[in-house]
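S.K.: got a predicted model here, sequence first, then my questions.
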Amino acid sequence: MQAKEPRKEWEWLIRRPAEAESSGATIYHLISVDLALEYFRMLGQKVVALSVEEVLEKIEKLLSPKHRQLLNDLPRKFYTAAWAPKDYSEHLDILEDATKAVVYQNVVKMTYKPAGGEPHELKVRPLTLLYHKGGFYLVGIASTKRRPVYFNIERIQEMKITAEKFEYPRRYHPEQMLDGAWGIFTGPAETFRLKYAPELSEYISSRHWHRSQKISREKDGSVVLTLNVTDSEELRSWIRSFGKQVQVLP
């Protein structure tokens, strides 16, 4: 007997139900669109040339009354609860230009004010618009640098898209920058062994905290989480958030 291939993750979500085969656009297509455009909803309608609502309105005309009702219920059935997101109402122009420059691979000129520093002019090849813990960061290579760095969007005071194009680096991937990082702050990796109280064992062991993690269970019901990550304030703040229920082991 030939073994069945394992079902791919999310395959159930994108396959067509038999009852919808005759429709040019199924509710499953709309779910895919809705999830894909969630990112652009966070940017605001001004960033995308055609708003999410306009896209869905055009598709809605192709649907049966039954599927139209399903469409209207999607915002309640698939919902993102962002924790403490930053307010970008005063930075929409910057976000719009950054998005266009990333998509079309245009070099940008911008005025950037680093934390505790003075504003200065930069010429940057924008590679990625990164969303992390409620905030947007532009990943790019400045003309004075050889490697990509992070630029906090709200610290970009001015941005101008130039006509100069650049070739997107074939070997670049944002994951490379995050390798060893806890969050987005990178540096030399160190080993941390964190022992959590038994009441937190299920919470800690059921989550993927970092690609380097190793979890072991102790006889008393506690768990030890071992990480090989950058020592940063973001990491230390996360450890402190558990109070007396976590112990940093030597």
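M.R.: Okay, I see it.
S.K.: CA atoms for contacts and neighbours, from now on please.
M.R.: Noted.
S.K.: next up, the contacts around the residue nearest to residue 174 when sequence neighbours are not counted.
M.R.: Ranked by C-alpha to C-alpha, 6 or more residues apart in numbering and with sequence neighbours excluded, the top spatial neighbour of residue 174 is residue 128, at 7.3 Å. Contacts for residue 128 (C-alpha atoms under 8 Å, 6 or more residues apart in numbering) come out as 102, 138-140, 174.
S.K.: likewise residue 186?
M.R.: By C-alpha under 8 Å, 6+ apart, residue 186 lies in contact with 177-180, 230.
S.K.: tell me which residue is most central in the protein.
M.R.: Centre of the chain computed as the mean C-alpha position; nearest residue by C-alpha atoms, centre = their mean is residue 131, 4.5 Å away.
S.K.: pull up the gap between that residue and residue 236, please.
M.R.: 21 Å (C-alpha to C-alpha, to the nearest Å).
S.K.: neighbouring contacts of the host helix or strand of residue 140?
M.R.: Remark: residue 140 resides in strand 135-142, with elements defined by DSSP states H and E. Strand 135-142 is contacted by residues 85-86, 98, 122-131, 147-153 when judged by C-alpha under 8 Å, 6+ apart.
S.K.: same thing but at 6 Å, please
M.R.: Residues from elsewhere that reach strand 135-142 (C-alpha atoms under 6 Å, 6 or more residues apart in numbering): 86, 123-130, 147-153.
S.K.: can you check stretch 199-217 too?
M.R.: 222-228.
S.K.: in that stretch, which residues are buried?
M.R.: By neighbour count on 16 or more other C-alpha atoms under 10 Å, the buried set for stretch 199-217 is 200-201, 204-205, 210, 215.
S.K.: and the helix or strand where residue 101 lies, what does it pack against?
M.R.: Here residue 101, judged by DSSP H and E, is contained in helix 92-104. Where contact means 3 or more C-alpha pairs under 6 Å, 6 or more residues apart in numbering; DSSP states H and E, helix 92-104 is not packed against any helix or strand.
S.K.: quick one, that helix and strand 135-142 angle?
M.R.: In terms of direction (axes from the mean of the first three to the mean of the last three C-alpha atoms, to 10 degrees), helix 92-104 departs from strand 135-142 by 50 degrees.
S.K.: can you give me the helices in the protein?
M.R.: If DSSP state H is used as the criterion, the helices of the chain fall at 11-14, 27-36, 38-43, 52-60, 65-77, 92-104, 174-178, 201-205, 233-240.
S.K.: try it against this one:
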Amino acid sequence: MGRGKPAKRYSQAGRVHDIIRLIEARHGMTVEELVEETGVTRRTIHRDMNVIHEAGYPLVSEWQNGQKSYRFLTRFKDVPPVSFTLQELATMYFLRSQSEIFHGTPFAEELEGIFRKVRSVLPPRFAAHLERIAGAAIPLFQGRHDYTGHAETIKQVRDALVHQNRLTVSYRASGREHADTYLVDPYTLAFYKGGLYLIAYAHNRGAFRTFAMERISSVTMERERFELPDDYQPEGRLRDAFGIVAEDAMAVRIRFSPVVADSVKGRIWHPSQKFTDTKDGGVELTFSAGGKLEIASWVLSYGEHAEVLAPVELRDMLHRAVTGLSGIYGR
């Protein structure tokens, strides 16, 4: 066995219980200290740490003076229990159906784990009633991404976001045959039109980049950690974007016909939007945002019921698109 105390003759469950108690009492312990206390090997300690983490304990690891140590994020035993009203639980279950967007990701399994824990403490009658409520809403996500083959990548990105570890990312951009490598600080995970996007600071580019999760081919979590700038605000990063693409904002003006005016006016398309009714019953929408391709595809979805009035470059882009469509469908 080597140095350390003689190995204790107890089960893994008993040893894990002792490790939890030790880490909590000392507010963190190194692997070497745990080896000394338990009399088992480093490999066994690492296996035990995985068991503790998978059991849901808020366990984090960090390197101090060349040694790996473990601690809990909070004195979790001192955290008071969280209580919910029946109305709050009903709302949670009503929104449960919307988790379909996370199909194939670690989030889907973890969300289901949350609801299993809720069900386990509810009277059977309440649990059955809430299950019925969950079926009262159905998600209609058209064109969402299937992340079944990317679950491990998403898990590593999620963990790096939580613990603020740098990542080395291999990423193949749209239209490129080969992947590029980036050293990034992961700042924010964005959900947009059925897709997951990582907003990160790329050190080898000296700028922010947005990475589509399905195009990340590999991820390595680095030991080095980073700090978020005090002035960083996730919503501010895309404040001037119409969607997920961060481009310079432009003044956009679009006229919609009476056929779709009410539908357009009933939604928030951008924080800067303003509506002006037209004499024929239509409406003009103005806003300031970047992302020409995203705006153009959105306008085209309304067909002949939407016309871009400004800016000229966006109107020209749509003219080329419509000319191309005419060549396809006008035969």
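M.R.: Nice, I can see it. As the structure is a prediction and not an experimental result, all values here were calculated from the model.
S.K.: of the contacts of residue 128 of the first structure, buried ones?
M.R.: By 16+ other C-alpha under 10 Å, these give 102, 138-140 as buried.
S.K.: adding distance to residue 40 of the first structure, write these out as JSON lines.
M.R.: As requested, those are exported to JSON lines (distance: C-alpha to C-alpha, whole Å):
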{"residue": "102", "distance to residue 40 of the first structure": "14"}
{"residue": "138", "distance to residue 40 of the first structure": "15"}
{"residue": "139", "distance to residue 40 of the first structure": "17"}
{"residue": "140", "distance to residue 40 of the first structure": "20"}
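S.K.: so which of those comes closest to residue 184 of the first structure?
M.R.: Nearest to residue 184 of the first structure among these is residue 139, at 10.8 Å by C-alpha to C-alpha.
S.K.: what's the match for the closest one in the second structure?
M.R.: Superposed on the second structure with TM-score structural alignment, residue 139 of the first structure falls opposite residue 199.
S.K.: map residue 184 of the first structure across to the second structure for me.
M.R.: Using TM-score structural alignment as the criterion, residue 184 of the first structure maps onto residue 244 of the second structure.
S.K.: separation between that match and residue 101 of the second structure?
M.R.: Taking C-alpha to C-alpha, one finds residue 244 of the second structure at 17 Å from residue 101 of the second structure.
S.K.: any idea which strand is longest in the first structure?
M.R.: strand 120-132 (DSSP state E).
S.K.: quote the end-to-end distance of stretch 84-96 of the first structure.
M.R.: First-to-last residue span, stretch 84-96 of the first structure, C-alpha to C-alpha: 22 Å.
S.K.: can you give me the neighbour number for the counterpart of residue 92 of the first structure in the second structure?
M.R.: Correspondence of residue 92 of the first structure to the second structure, assessed by TM-score structural alignment: residue 151. Around residue 151 of the second structure there are 17 other residues, counting by other C-alpha atoms under 10 Å.
S.K.: so residue 151 of the second structure is in contact with residue 105, correct?
M.R.: Yes: contact criterion C-alpha atoms under 6 Å: residue 151 of the second structure and residue 105 qualify, at 4.8 Å.
S.K.: contacting residues for the match of residue 92 of the first structure?
M.R.: With contacts taken as C-alpha under 6 Å, 6+ apart, residue 151 of the second structure has the following neighbours: 105-106.
S.K.: let's see it at 8 Å
M.R.: Neighbours of residue 151 of the second structure in contact, by C-alpha under 8 Å, 6+ apart: 104-106.
S.K.: give the buried residues for the longest helix along the second structure.
M.R.: Criterion DSSP H: the longest helix present in the second structure is helix 312-329. Using 16+ other C-alpha under 10 Å as the test for burial, helix 312-329 of the second structure gives 314-315, 318.
S.K.: so what does that helix touch, helix or strand wise?
M.R.: helix 292-300, strand 306-310 (3 or more C-alpha pairs under 8 Å, 6 or more residues apart in numbering; DSSP states H and E).
S.K.: buried deepest among these, which one?
M.R.: strand 306-310 (a mean of 18; mean count of other C-alpha atoms under 10 Å).
S.K.: look up the closest residue to the equivalent of residue 258 of the second structure over in the first structure, ignoring the ones flanking it.
M.R.: Aligning on TM-score structural alignment places residue 258 of the second structure opposite residue 198 in the first structure. In this structure, residue 198 of the first structure finds its nearest non-sequential neighbour in residue 222, 4.1 Å apart by C-alpha to C-alpha, 6+ apart.
S.K.: need the counterpart of that neighbour in the second structure.
M.R.: So, by TM-score structural alignment, residue 222 of the first structure is matched to residue 282.
S.K.: distance of that match from residue 244 of the second structure?
M.R.: Residue 282 of the second structure is 28 Å from residue 244 of the second structure, by C-alpha to C-alpha.
S.K.: could you do residue 312 of the second structure as well?
M.R.: 22 Å.
S.K.: how near is residue 252 of the second structure to residue 285 of the second structure?
M.R.: Distance, residue 252 of the second structure to residue 285 of the second structure, using C-alpha to C-alpha: 8 Å.
S.K.: actually, residue 136 of the second structure.
M.R.: 35 Å.
S.K.: the more surrounded of these two?
M.R.: Each of residue 136 of the second structure and residue 285 has its neighbours counted (other C-alpha under 10 Å); residue 285 has more, 20 against 12.
S.K.: for stretch 60-71 of the second structure, buried residues please.
M.R.: In terms of neighbour count (16+ other C-alpha under 10 Å), stretch 60-71 of the second structure has its buried residues at 60-62, 69-71.
S.K.: just give me the neighbour total for residue 106 of the first structure.
M.R.: For residue 106 of the first structure, the neighbour count with other C-alpha under 10 Å is 24.
S.K.: actually residue 138 of the second structure, sorry about that
M.R.: Residues near residue 138 of the second structure, counting by other C-alpha under 10 Å, number 13.
S.K.: same question for residue 198 of the first structure.
M.R.: A count of neighbours around residue 198 of the first structure, defined by other C-alpha under 10 Å, yields 17.
S.K.: would you agree it is in contact with residue 224?
M.R.: No: in terms of C-alpha atoms under 8 Å, residue 198 of the first structure does not count as a neighbour of residue 224; the distance is 10.3 Å.
S.K.: ok, now which ones touch residue 102 of the second structure?
M.R.: 108, 147.
S.K.: ok, the residue nearest to the centre of the first structure to residue 225 of the first structure distance?
M.R.: 26 Å.
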